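Trainee: I need the structure of the sequence given here:
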Amino acid sequence: MIKNEKIKAFEVQLTGVNGEDLGIVPTSEALAMARKLKVDLVCTSLMSSPPPCRLIGAGAAKQEAQQARKQEKAPKLKEIRLTPHIEEHDYETKLQQAERILKAGDAVMLVVKIQGKEGAKAKELLEALLKDLKPSGKPKTGIQLSGKQAAVQLDPL
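Mentor: Okay, the predicted model is just below:
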């Protein structure tokens, strides 16, 4: 984000404090206008000529930059492994882990390791987890049984 005197362009496409279009203005005039209104002149993109700039309050510019950085961060996929023969306390622990990950904004892959004929039990376990995690996340995929594991992916709400 380039602000105020660091903008080197001769002229800029200026947008006012309330979003009104002020047209193409010489940079020196835009800076004078920013000083008069006690706001910052912020360049939003350097890819066009003249570059688009906005008049933004000092705190708002910083907040907007932080918001843009947050949106750039892609959600990570974290895996939680379970077995079909899980104790109640262990189930609660895994449930809390999954809720914590979903609330942090990351996706969760719940994987149940299967041995022999435990497929039905693994599916029941994943269905129970999906039901308990409904307030925190929504399933991206259905329950997938394949070979030695059953899995389902949950995305945050």
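
Trainee: Every contact and neighbour count from this point should use C-alpha atoms.
Mentor: Noted.

Trainee: pretty sure L154 is touching P139, no?
Mentor: Yes. If you go by Cα atoms under 8 Å, L154 and P139 touch, sitting 4.3 Å apart.

Trainee: With neighbour numbers in mind, choose between these two.
Mentor: When L154 and P139 are compared for neighbours, L154 comes out ahead with 24 against 18, by other Cα atoms under 10 Å.

Trainee: nearest residue to L133 other than its sequence neighbours?
Mentor: Leaving aside its sequence neighbours, L133 sits nearest to E99 (Cα to Cα, 6 or more residues apart in numbering; 6.8 Å).

Trainee: Surely the one you found forms part of a helix?
Mentor: Yes. According to DSSP: H, G, I helix; E, B strand; the rest coil, E99 belongs to a helix.

Trainee: number of nearby residues for it?
Mentor: When neighbours are counted by other Cα under 10 Å, E99 comes out with 19.

Trainee: Surely it and K138 touch.
Mentor: No. Applying Cα under 8 Å as the test, E99 and K138 come out as separate, 11.5 Å apart.

Trainee: Which residues lie in contact with the closest residue to V112 other than its chain neighbours in this structure?
Mentor: Spatial nearest neighbour of V112, chain neighbours left out: L82 (4.7 Å); criterion: Cα to Cα, 6+ apart. Residues near L82 by Cα atoms under 8 Å, 6 or more residues apart in numbering: L110, V111, V112, K113.

Trainee: to compare against the first, here's another:
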Amino acid sequence: MVINSDGTQMGVMSKRAAIELAYSQNLDLLCVAAKAKPPVCKVLDYGKYHFQQQKKEKEAKKKQHVVEIKSLRLSPIIDTHDFETKVKHAKNWIESGMKVRIDMRFRGRMMTRQEVGREIMNNFIQEMAEIAIVEKKPSLEGNTMSTVLAPKKK
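Mentor: Predicted coordinates:
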């Protein structure tokens, strides 16, 4: 099945006849549906077609929304003012649509007091509860406890 450059169907023809038709119009023959019965080919300017395809892909890429993940590091021995400052930063990021990853690193003898770190992590999550949801629950991986908070759907 051959489709002309202006969109009219030329009908079913042999491969050689289709190529000659395209050649006589100084255009290319492009197979658009190879698995169809019969295969569908179109007579067109391939350079122009390729350029339009690239333009469509670029436009689609512009419309994509990439979610950025910001990272915060807490400590099991964090002071209240430092804690409030980190909460404030995290709230600003969440409100602007970003995800926030909170890490808490245990060093040396702090590993024996993981419950203190877990309590601080839970306090942080409760402070953020009104605007964020927990995407990944706090979990210990090696000597680092981490969690991911995402903005609530509106």
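
Trainee: what TM-score do we get after superposing?
Mentor: Overlay of the two chains. TM-score (TM-score structural alignment, normalised by the length of structure 2): 0.55; 95 aligned residues with a Cα RMSD of 2.2 Å.

Trainee: Residue in structure 2 paired with the residue nearest to L133 of structure 1?
Mentor: Superposed on structure 2 with TM-score structural alignment, E99 of structure 1 falls opposite K91.

Trainee: And that match, how far from D79 of structure 2?
Mentor: The gap separating K91 of structure 2 from D79 of structure 2 is 18 Å, by Cα to Cα, to the nearest Å.

Trainee: Kindly report the same for G117 of structure 2.
Mentor: Look at G117 of structure 2 and D79 of structure 2: by Cα to Cα, they are 13 Å apart.

Trainee: Ok, F106 of structure 2 next?
Mentor: Taking Cα to Cα, one finds F106 of structure 2 at 16 Å from D79 of structure 2.

Trainee: Please identify which of the two sits among more neighbours.
Mentor: Counted by other Cα under 10 Å, F106 of structure 2 and D79 do not tie: F106 has more neighbours, with 21 against 9.

Trainee: doesn't G142 make contact with that one?
Mentor: No. Using Cα under 8 Å, F106 of structure 2 is not in contact with G142; the gap is 9.1 Å.

Trainee: Contact partners for K148 of structure 1?
Mentor: Contacts of K148 of structure 1 (Cα under 8 Å, 6+ apart): K113, I114, Q115.

Trainee: Also I120 of structure 2?
Mentor: I120 of structure 2 neighbours (Cα under 8 Å, 6+ apart): P76.

Trainee: quick one: secondary structure of it?
Mentor: I120 of structure 2 is classified as helix under three-state DSSP.

Trainee: what does it align to in structure 1?
Mentor: Checking TM-score structural alignment: I120 of structure 2 goes with L125.

Trainee: what's the answer for H65 of structure 2, then?
Mentor: By TM-score structural alignment, H65 of structure 2 lines up with K73.

Trainee: same thing with A132 of structure 2?
Mentor: Match for A132 of structure 2 (TM-score structural alignment): G137.

Trainee: my guess is that match contacts Q153, does it?
Mentor: No. G137 of structure 1 sits out of contact with Q153 when judged by Cα under 8 Å, with a separation of 9.6 Å.

Trainee: These two - which one has more neighbours?
Mentor: Neighbour count, other Cα under 10 Å: between G137 of structure 1 and Q153, G137 has more, with 24 against 21.

Trainee: Name the nearest residue to the more buried one, sequence neighbours excluded.
Mentor: Per Cα to Cα, 6+ apart, closest to G137 of structure 1 is P156, 4.3 Å.

Trainee: The one you found contacts K103, doesn't it?
Mentor: Yes. Here P156 of structure 1 reaches K103: they are 6.8 Å apart, a contact under Cα under 8 Å.

Trainee: Neighbour count for these two, which is higher?
Mentor: P156 (21 against 13).

Trainee: what's that one in contact with, if anything?
Mentor: Counted by Cα under 8 Å, 6+ apart, P156 of structure 1 has contacts L102, K103, G105, D106, A107, S136, G137, K138.

Trainee: Just the buried subset of these, written out for ChimeraX, thanks.
Mentor: With 16 or more other Cα atoms under 10 Å as the criterion, this ChimeraX line picks the buried residues out of the contacts of P156 of structure 1:
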select :102,105,106,107,136,137,138
